[in-house]
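Asker: need a structure here:
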Amino acid sequence: MEDFHVAKFIETRGDELGLFAIYDGHLGDSVPAYLQKHLLTNILKEGRGGSTAVTAILINGRKLWIANVGDSRAVLSKGGQAIQMSVDHEPNTERGIIETKGGFVSNMPGDVPRVNGQLAVSRAFGDKSLKSHLRSDPDTRNADIDLETDLLILASDGLWKVMENQEAVDIARKFRDPQRAAKQLAVEALDRDSKDDISCIVVRFRG
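Answerer: Down below sits the predicted model:
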């Protein structure tokens, strides 16, 4: 398990900011520990590991910004309908860019596509050995939080490999307590025999 998550509210310049993020580390557990201590400062100096990330900033409970690098995902629920707010950065999807940078995408039988036969995502930060062939720029989206907005789910790919967006929303909406909802999603992913790291944050909106 190489994940690390952030979920907190802070006050700054008269605004309330909700900060939520999941970092899915790979190639070593130094990355999540380093993130916890240094909040991404100088991460590229730290060993051979790397990470994907999905982050959300909620401004005064009214405006939501999402950014992601890699295959951790953000899903918003409006009136119970799942809306994917992030982009899964998969090697086959961005094969042309990887090859332009001098890398390659392997497609071995029984395995997922991998950059240079190693990494199963086309965007990440860190990963010194693959840095020249990867992108680290995030995709971003934003949404207004209205009365129909139920909840937000952030989760690493261990959840999404075994669960569709709408399934996750349907499960999470059964619980008023967001921590119980997040725990239930993780339990369900385990019950479905997920083999990857599973981290989940559920944010409930007041409506």
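
Asker: From here on, just use CA atoms for contacts and neighbour counts.
Answerer: Noted.

Asker: From the chain's centroid, how far away is the lengthiest strand in the chain?
Answerer: Counting by DSSP state E, the longest strand found in the chain is strand 15-26. The chain centre lies 9 Å from the centre of strand 15-26; the measure is Cα atoms, centre = their mean, to the nearest Å.

Asker: Which secondary structure elements does that strand sit against?
Answerer: If you count contacts as 3 or more Cα pairs under 8 Å, 6 or more residues apart in numbering; DSSP states H and E, strand 15-26 packs onto strand 3-12, helix 30-38, strand 50-59, strand 149-155, strand 200-204.

Asker: and for comparison, fold this next one:
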Amino acid sequence: MATIGVTRGLGDHDLKVHDSNIYIKPFLSSAPEVRVYDLSKYEHGADDVLILATDGLWDVLSNEEVAEAISQFLPNCDPDDPHRFVYFHAQDLVMRARGVLKDRGWRISNDRLGSGDDISVYVIPLIHGNKLS
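Answerer: I've put the predicted structure just below:
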């Protein structure tokens, strides 16, 4: 809504959408969505990852698009490179969500608008969970 700042959004009950009388607070929740995934229940391979990202990624890319990007990118990386998840995968996802600057703004695939929000992405390898059992 071109107004919300994270710290203001959680505490400012009188915050309104820019140039309107619409209060922001009914659209926000300070209760996070929590999902539990028991790493010890599964055997993970070197290419099994968890993507943790801000809404700047998820607003413009679907789960399927992110999964496809990762599965296309992983086979092209050295599996012994400890930085492959940060330097290659996370940066690739950020760039996909941001898009490229064209005459009508930032654009991603199919000429859709790229993210105008902040984009933070963590690509977390799950193989280390194998050691938990």
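
Asker: circling back to that earlier point, which one of the helices and strands packed on strand 15-26 of the first structure lies nearest to F175 of the first structure?
Answerer: F175 of the first structure sits nearest to strand 200-204 of all these, at 9.7 Å, using Cα to Cα.

Asker: Dump the helices and strands packed on strand 15-26 of the first structure to a markdown table, plus mean neighbour count and distance to L19 of the first structure.
Answerer: A markdown table is the format used below for these (neighbours: other Cα atoms under 10 Å; distance: least, Cα to Cα, whole Å):
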| stretch | mean neighbour count | distance to L19 of the first structure |
| --- | --- | --- |
| strand 3-12 | 14 | 5 |
| helix 30-38 | 16 | 14 |
| strand 50-59 | 24 | 5 |
| strand 149-155 | 24 | 12 |
| strand 200-204 | 23 | 10 |
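
Asker: and these as TSV, adding distance to L190 of the first structure?
Answerer: Converted to TSV, these look like this (distance: least, Cα to Cα, whole Å):
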stretch	distance to L190 of the first structure
strand 3-12	16
helix 30-38	21
strand 50-59	21
strand 149-155	14
strand 200-204	12
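
Asker: ok so, going back, what lies in contact with the longest strand of the first structure?
Answerer: 2-11, 31-32, 49-61, 72, 154-156, 197, 199-201 (Cα atoms under 8 Å, 6 or more residues apart in numbering).

Asker: Not counting sequence-adjacent ones, nearest residue to the residue most central in space within the second structure?
Answerer: Nearest residue to the geometric centre of the second structure (Cα atoms, centre = their mean): A53, 2.6 Å. Take A53 of the second structure and drop its neighbours on the chain: the residue closest to it by Cα to Cα, 6 or more residues apart in numbering is V121, 4.3 Å away.

Asker: And for Q36 of the first structure?
Answerer: Closest to Q36 of the first structure by Cα to Cα, 6+ apart is F4, at 7.5 Å.

Asker: what does L61 of the second structure give?
Answerer: Nearest to L61 of the second structure is A97, by Cα to Cα, 6+ apart, at 6.6 Å.
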